[in-house]
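> whatever this is, show me its structure:
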Amino acid sequence: MSRADLRSRPPAATRRPSPLWALGLLHSELVTTVRRWRTLALLGVLAAVPVLVGIAVRIETRDGAPVGGGSGEGPAFITQITNNGLFLVFTALAATLPFFLPMAVGVIAGDAIAGEAGAGTLRYLLVAPAGRTRLLLTKYATVMAFCLLATLVVTVSALIVGALLFPLGELTTISGTRVSFAEGLGRALLIALVVAASLVGVAALGLFVSTLTNSGIAAMATTVGLLITVQIVDQIPQLHVVQPYLFPHYWLSFADLMRDPVYWDDLIRNLGLQALYAGVFGSAAWARFTAKDISA
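Coordinates of the predicted model:
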């Protein structure tokens, strides 16, 4: 290669990265995120929730008494667990979705950019031919992958515990109709996907907060704090006017997938609201990150 050819080649930092390089970056981010002790601890806590619920229900009903003494207390579907262990999946998702799942996602999303800046590795990532937009999209894709992974951990843990402690068989829907175990399992997996999609808004919010600071701890704490605040606002009757626009308002609409026929209205509202939050806070994160002075 001549010197003229060498001079005509753009420097490494300005070359357009190949799609394979981008996939390699995503793979590296996924592996790094999953291998962190913090991530493993969060997944361990999520996996433990169905175990605790299943054991508690088993102990309480060992003498044939109904759950909660027949008062109907507890998370949705909990009274049906003793009849069919598959209901433990729905109960575990209903129990973890209001706080545990979004908190875990908020921690991962809040640390995505701010954690790199705090550790002094963010500018080295940008020296590679990644570009800020590509890096931000990779971080967001990693957080969304964690949303799916965390939801599947709860689902699989609940399915295993439910199969070990309770009988399995045909499923009785909320509408009173009966469906086969295979269809019930399919609905459980569909519900898991809907729950994972319900966390997209939190992921975008956490990523935006992560671009505002160089402290991973501050970003995680702020994201979780905002999550708790919005959850409180969603429970105040006097604020019912704004509640339909809050990202957690339709989270539990996944229960409509257990109806026959399925009620799609709130499910569609939930997915549309998550897409709106993802668009707004994703755009805000991009605007902030592309204009941010990276010094760490």
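> CA only for contacts and neighbour counts going forward, please
Will do.
> mind listing the helices for the stretch 151-296 of the chain?
For the stretch 151-296 of the chain, helices defined by DSSP state H, counting those that start in this stretch occupy the ranges 181-197, 200-210, 216-233, 265-291.
> with mean neighbour count and distance to residue 252 added, can I get these in JSON lines?
Formatted as JSON lines, the helices of the stretch 151-296 of the chain follow (neighbours: other C-alpha atoms under 10 Å; distance: least, C-alpha to C-alpha, whole Å):
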{"stretch": "helix 181-197", "mean neighbour count": "18", "distance to residue 252": "8"}
{"stretch": "helix 200-210", "mean neighbour count": "29", "distance to residue 252": "15"}
{"stretch": "helix 216-233", "mean neighbour count": "19", "distance to residue 252": "13"}
{"stretch": "helix 265-291", "mean neighbour count": "18", "distance to residue 252": "9"}
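> to check against the first, give me the structure of this:
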Amino acid sequence: MTSAGRVDGEAGAPAGRVDGEAGVSRPASTARARVIGGTLSLFASELLTLFRRRRTWALLGALALIPILIAVAIRIAGDAPSGRGPAFLGQITENGLFVGITAMVVATPLFLPLTIGVVAGDTIAGEASHGTLRYLLIAPAGRIRLLAVKYAATAVFCAAATLTVVVVGTLIGWALFPVGPVTLLSGATVSVGEGLVRFLAIAAYVTVSMLGMSAIGLFLSTLTTVPVGAMAATAILAVVAQIMGALPQLEWLHPWLFTEYWLGFADLLRQPPVWDSFADNALLQAGYLVVFGALAVSRMVTKDVLS
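Predicted structure coming up:
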């Protein structure tokens, strides 16, 4: 029997919706396409909103200052005494390409977590504090879909942040110092092109390293309507995890800390590159994403957005 909206299987018509008089079939794939299209549209809108904010560009600008300050300081003052300063600092005067990697070593423990914590902590709490969360859900964006889009936008910012450090460092190093084949930690020398590819791989490594912390920030953001609280808590947890990782008495806990592999990207500067740290890091961050993503979903689906 055929109705104005749906055709049952007995009539032998294809599954899906039918507009009564026109008899136009609308299969389930059309609904899926609409959901995907709506999600992509929401994601594009979120990215546009994120990168239109002056705060976002201020954060990226602050990260860009790190390699600039390192390069200018070394250019003016010369090399630091042997064995002092961050890793790769001594190679900068011989090869300016190492500015970006040195800046990454400096930025990863504190500055990257601070900037990414600001974005992650603002994901849901920022919308709630401005009173826009309820309208996003009425749109309808869907609570879980909104969470996924917010997290994906934060992941894009993670990539933008790490690329800012590496790219600006490479450019300022190229401008102020000699540039040539890259000498790896294993003693082998690779071309400038291969060296740049490895530096991009390091940026990808650090981006992955920040994904677990971003999931924590997303969860914390669902707990409050005060974005600053979620931002500060995310950054503080990153510092606490690193302090715990430095204590030998807590060695049993180290493999479970989301900061454990943050500086393991040096393995990508060996010949051949060692990918074990990359894989272990990705697995660890995925675990944090699953756990804190599930907590964020649990909190979000029960959150009262109308109060």
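> and the TM-score, once the two are fitted together?
Overall, the chain-to-chain superposition scores 0.91 on the TM-score scale (TM-score structural alignment, normalised by the length of structure 1); 280 aligned residues with a C-alpha RMSD of 1.7 Å.
> can you tell which of the helices of the stretch 151-296 of structure 1 is closest to residue 4 of structure 1?
With distances scored as C-alpha to C-alpha, the stretch of the helices of the stretch 151-296 of structure 1 nearest to residue 4 of structure 1 is helix 265-291 (33.4 Å).
> the closest one aligns to what range in structure 2?
Under the alignment (TM-score structural alignment), helix 265-291 of structure 1 falls on residues 276-302 in structure 2.
> and that stretch against structure 1, how far off on average?
With the two structures superposed, stretch 276-302 of structure 2 lies on average 1.1 Å from its match in structure 1, counting by mean C-alpha distance after the TM-score superposition for structure 1.
> tabulate the helices of the stretch 151-296 of structure 1 (a markdown table), appending distance to residue 153 of structure 1.
Putting the helices of the stretch 151-296 of structure 1 into a markdown table (distance: least, C-alpha to C-alpha, whole Å) gives the following:
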| stretch | distance to residue 153 of structure 1 |
| --- | --- |
| helix 181-197 | 10 |
| helix 200-210 | 17 |
| helix 216-233 | 21 |
| helix 265-291 | 21 |
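> relative to residue 17 of structure 1, which of those helices is closest?
helix 265-291 (17.7 Å).
> show me the contacts for residue 296 of structure 2.
Residues counted as contacts of residue 296 of structure 2 (C-alpha atoms under 8 Å, 6 or more residues apart in numbering) are 147, 218-220, 222.
> what's the farthest-apart pair in the residues you listed?
Taking C-alpha to C-alpha as the measure, these reach their widest spread between 147 and 220, a distance of 12.3 Å.
> closest to residue 56 of structure 2 out of the contacts of residue 296 of structure 2?
residue 218 (16.9 Å).
> quick one: the aligned residue in structure 1 for the closest one from residue 281 of structure 1, how far?
With TM-score structural alignment as the criterion, residue 218 of structure 2 lines up with residue 207 in structure 1. Applying C-alpha to C-alpha, to the nearest Å, one obtains 8 Å for the distance of residue 207 of structure 1 from residue 281 of structure 1.
> could you do residue 232 of structure 1 as well?
Spatial separation of residue 232 of structure 1 from residue 281 of structure 1 under the definition C-alpha to C-alpha is 21 Å.
> and residue 244 of structure 1, how far from residue 274 of structure 1?
With the distance defined as C-alpha to C-alpha, residue 244 of structure 1 ends up 12 Å from residue 274 of structure 1.
> nearest to the spatial middle of structure 1, which residue is it?
What sits nearest the mean C-alpha location of structure 1, by C-alpha atoms, centre = their mean, is residue 147, with 2.9 Å.
> now do the contacts for the aligned partner of that residue in structure 2.
With TM-score structural alignment as the criterion, residue 147 of structure 1 lines up with residue 158 in structure 2. Each residue near residue 158 of structure 2 by C-alpha under 8 Å, 6+ apart is listed here: 116, 207, 210-211.
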